[in-house]
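Quick check, what structure comes out for this input:
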Amino acid sequence: MFSVVNVQCPQQLKRLNLSESVYLRRLPNLSSATELEWISLQGCESLLEIPLSIQCLQKLVCLDLEGCKKLRSLPNLVQLKSLKELSLSYCSNLKMLPEIPIGIEELELEDCGLEGLPSSVPFLEDIYILKLRNCENLLSLPSSFHLKNVDALDLSGCSNLTKLPEIIGDLKVLLLNKTAIEELPSSIRSFSSLVVLNMKGCKSLKNLPSCICDMKFLQMLILSGCSKLGKLPPLYGLCSLRELYVDGTALVEIPIDIYAAECLQRLVLSGCSKLAKLRPLHDFSHLTLSYLDGTVLIEILIKRLNGRRSTFVMYHKRLHALPLNCTLMDTAGSYIVPIAEFEELSGSYNVYNYCNSVNWDQNARGDIMVDALLRMKEISITSDTDAHVIVGLPGSEIPEGFNYQSPGSSMDVLFPQCCFNSLFLGFAFCVVLDFEVPVVPKEGGAFNGISHTLPQV
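Next up, the predicted model:
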């Protein structure tokens, strides 16, 4: 261990960098270094105190004390009128923050030992970065916050924080995951520009205010692991909502106005043991649904094809077959298309195998063919190299859309002269083969399906 208390700082010194001086215990008298603008003591794990002479540094702009683990207190810093950046992250033994100047713009307190904040913090009108993540000892916050320039407030991991203060500002991101918050304040309605609200693991949360529906720009609502949450608020105003995570909650049902969230693309329901039945999800044109079937996580893509409200195409990542009697899905008036087994044989091959789906009707096959052709066009446009798409279907007839058909193993086709130009994407072929047992394609193999070779154009 060493100290530099007897060293005199040069008067014209502007930057003092003692970062990672792990044996440094004390600093010299700083009163003579009146030109100092920047001090970094990051990682000085043995530093015990900051001298009172720091109050003489009227030009100090940045003070970085991140990782000073043995630091237990700080002198009053309110005299430092030029101070804009203060970092006390990972100062695990620092229990109280002194008064700080109102001109602070960046205040970083992540993984700090703070139990509370001084009265000046809520009135930092110029602040635009405020980090309080993982302050596990933080018991409370001032009753109100003025955060007019702060876009994101991260209180995640503040595991003893039970109440969120009234916040005045225009937040876009609010992270409250793994806090002990029991309810949100009524001021949440003023967050008209909020895009992300994360309350994952808030096990004390029992309900959400109905004013949530006023957040027309909210795109992601994460309530995973809120085990006491038994009901969702109205969703009718969440016209921008794209992702809704309610896995591990006590929800009994999904509100009927979920259809108002017309932009919803992901709904996660894993671990909702009290959820008996889902409402029909016909009105969503593209929605990924995640839930648990026993112990297996299933991810399903529900996609409306060809304008038909009653058509579902369902995929999942880990199973080779999807039960037709999905207990969560109301399938009345609809048919369920089972898993498409997706394989990438190489970088230029895309394989979708539906060969084992022998219970499909003609409408299902037709819709899959339409979807397959759309996939081909998308891949041909986005691929930089030659690409192949292979789709396997059950059946004994060539699907509609193949204008040239012939029995046997060959066929003559006359192509118009104008078709071979920069807009030409490739060829689509279909062959009907007879197998004694259902087949899963392997590299070099073939099955009842279509193959589309896409040349580079």
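
Please make it C-alpha for all contacts and neighbour counts, starting now.
Noted.

and residue 35, helix, strand or coil?
Look at residue 35: counting by DSSP: H, G, I helix; E, B strand; the rest coil, its state is coil.

And this one, please, so the two structures can be compared:
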Amino acid sequence: MSKLPKLELEPTAMMKMRKLRILKFYHSCGRILLFKGLLSFPEELRYLHWEGYPLRSLPTKFDLRYLVELDMRESHLEQVWEGQQDLVNLKVIILDYSRNLVRIPDLSSATNLEEINLSDCSNLRDLPSSLQHLEKLTLLNFRNCENLRSLPSFYKATSLTNLDLRGCSNLCSFPEIMGTMESLRHLDLSGTALKELPSSIENLISLDCLSLNYCENLIGLPDSFYKLKSLETFYLHSCLRLEIFPKVMDTMEELYKLELPFSIDNLIGLEYLSLHDCEILVCLPDSFYKSKSL
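From the prediction side, this is the model:
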């Protein structure tokens, strides 16, 4: 339905399509008119893709128990739905660029959820604590959620492989990782307001890519950093307040790319940087020689 002219729908229009399983509206902003609202979607809908969805929430009568994928990027949603929902079949949530979205609801019943994409939801403030219990979750994308200030604990999300928080410019803290996370491989914290990372970051035993670029408030890294034995690439560009780089107390055999900031010459008080036994480390920035106290 991507080439339709303007179309006004009655509140009951979707309810009459009882056998509909897949519904897709592409680039619908301003063309699908719901002046009287919408009572519900087909009760056994599996796939709902509606770019530019114009209402503030999903219809209150819509039962999501059969829904597998919810894709409402660029929507006008403020909250996705109200109250409790049976989400046992839901696997994917995509709400990218839904700039009015303030919160996402409780997801504790979404036991099969695998992906959550909420990039550029610039008014998103809260995340539900139920995220930590989603054992099949592999991807969390909150890129450029500028009003997001804190994260729930997520260490029980044992299948999580990719956590993207770049551009969350008001994110001031990162939660403690109370147990071993064997699946998380990519963690992007670029452009956040973090001052430090918890020492429990050592529990990310499979982490192979960590980005802290443009973390302008970052002062130092925890002493346990060297315990990230699987780390292959580490980015630290433009961390202008970085004062402390931890001693590397043991071999980090997998680390082959360490991108220290070109501004490392600004660390005029840096006296000790240990890179012992990083046997496949290729290069350091050209400005490295300017660290005169080293």
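
any idea what residue 14 of the first structure aligns with in the second structure?
Aligned counterpart of residue 14 of the first structure in the second structure: residue 21 (TM-score structural alignment).

I meant to write residue 52 of the first structure there.
In the second structure, residue 52 of the first structure lands on residue 60 (TM-score structural alignment).

Just to be sure, that match is in a helix?
No - Residue 60 of the second structure is assigned coil when assessed by three-state DSSP, not a helix.

Near it, how many other residues are there?
When neighbours are counted by other Cα atoms under 10 Å, residue 60 of the second structure registers 13.

Contact partners for it?
In this structure, residue 60 of the second structure makes contact with 39-40, 81-82, judged by Cα atoms under 8 Å, 6 or more residues apart in numbering.

Tell me the spacing between it and residue 157 of the second structure.
29 Å (Cα to Cα, to the nearest Å).

Likewise for residue 293 of the second structure?
Taking Cα to Cα, one finds residue 293 of the second structure at 43 Å from residue 157 of the second structure.

Mind telling me which residue is nearest the centre of the first structure?
Against the mean C-alpha coordinate of the first structure, by Cα atoms, centre = their mean, the closest residue is residue 220 at 7.4 Å.

Is residue 288 of the second structure in a helix, a strand, or coil?
helix.

hang on, it packs against residue 267?
No - Residue 288 of the second structure is beyond contact range of residue 267, at 9.7 Å (criterion: Cα atoms under 8 Å).

So which residues of the second structure form strands?
Using DSSP state E, the strands of the second structure run over 7-8, 22-25, 32-33, 47-50, 69-71, 92-94, 115-117, 139-141, 162-164, 186-188, 209-211, 233-235, 257-259.

can I get the ones you listed in a markdown table with distance to residue 221 of the second structure?
Listed next are the strands of the second structure as a markdown table, based on distance: least, Cα to Cα, whole Å:
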| stretch | distance to residue 221 of the second structure |
| --- | --- |
| strand 7-8 | 55 |
| strand 22-25 | 46 |
| strand 32-33 | 50 |
| strand 47-50 | 42 |
| strand 69-71 | 38 |
| strand 92-94 | 33 |
| strand 115-117 | 28 |
| strand 139-141 | 24 |
| strand 162-164 | 19 |
| strand 186-188 | 15 |
| strand 209-211 | 12 |
| strand 233-235 | 12 |
| strand 257-259 | 14 |
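
Residue 280 of the second structure is nearest to which of those strands?
Closest approach to residue 280 of the second structure among the strands of the second structure is made by strand 257-259 (8.4 Å; Cα to Cα).

Which residues does that closest one contact?
Contacts of strand 257-259 of the second structure (Cα under 8 Å, 6+ apart): 232-237, 281-285.

let's go with 7 Å and repeat that
232-237, 281-282 (Cα atoms under 7 Å, 6 or more residues apart in numbering).

which of those count as buried?
232-237, 281 (16 or more other Cα atoms under 10 Å).

and of the residues you listed, the nearest to residue 252 of the second structure?
Closest to residue 252 of the second structure, out of all of these and judged by Cα to Cα, is residue 232, at 8.7 Å.

ok, so what distance separates that closest one from residue 185 of the second structure?
For residue 232 of the second structure relative to residue 185 of the second structure (Cα to Cα), the value is 10 Å.

Between these two, which contacts overlap?
What both residue 232 of the second structure and residue 185 touch, as defined by Cα under 7 Å, 6+ apart, is the set 208-209.

Can you give me the buried ones in stretch 275-286 of the second structure?
Using 16+ other Cα under 10 Å as the test for burial, stretch 275-286 of the second structure gives 275, 278, 281.

can you tell me which residue in the first structure aligns to the last one?
Okay, so that is residue 281 of the second structure. Per TM-score structural alignment, residue 281 of the second structure is aligned with residue 264.

Grab the nearest non-local neighbour of that match.
residue 242 (4.0 Å; Cα to Cα, 6 or more residues apart in numbering).

got the contact list for the one you found?
If you count contacts by Cα under 7 Å, 6+ apart, then residue 242 of the first structure has 219-220, 263-266 around it.

Export those residues to TSV and append columns for distance to residue 93 of the first structure.
TSV is the format used below for those (distance: Cα to Cα, whole Å):
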residue	distance to residue 93 of the first structure
219	38
220	35
263	46
264	44
265	44
266	42
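
ok, the residues you listed in the second structure, which still hold?
Shared contacts between this structure and the second structure among those (both residues aligned by TM-score structural alignment, their matches' Cα atoms under 7 Å) comprise 219-220, 263-265.

Of the residues you listed, just say which sits nearest to residue 157 of the first structure.
residue 220 (19.1 Å).

just to revisit the earlier point, which one of residue 293 and residue 157 of the second structure has more residues nearby?
Neighbour count, other Cα under 10 Å: between residue 293 of the second structure and residue 157, residue 157 has more, with 20 against 11.

how much space is there between the aligned residue in the first structure for the more buried one and residue 122 of the first structure?
Structural correspondence for residue 157 of the second structure with respect to the first structure (TM-score structural alignment): residue 147. In this view, residue 147 of the first structure and residue 122 of the first structure are 8 Å apart by Cα to Cα.

what's the neighbour count on residue 382 of the first structure?
Burial of residue 382 of the first structure, expressed as a neighbour count using other Cα under 10 Å, amounts to 8.

Tell me how far it lies from residue 375 of the first structure.
From residue 382 of the first structure to residue 375 of the first structure the distance is 11 Å (Cα to Cα).

same check, this time on residue 362 of the first structure
20 Å.

More neighbours: which of the two?
residue 375 (14 against 11).

Just to be sure, that one is in a helix?
Yes - counting by three-state DSSP, one finds residue 375 of the first structure located in a helix.

Now which residue in the second structure aligns to it?
Counting by TM-score structural alignment, residue 375 of the first structure has no partner.
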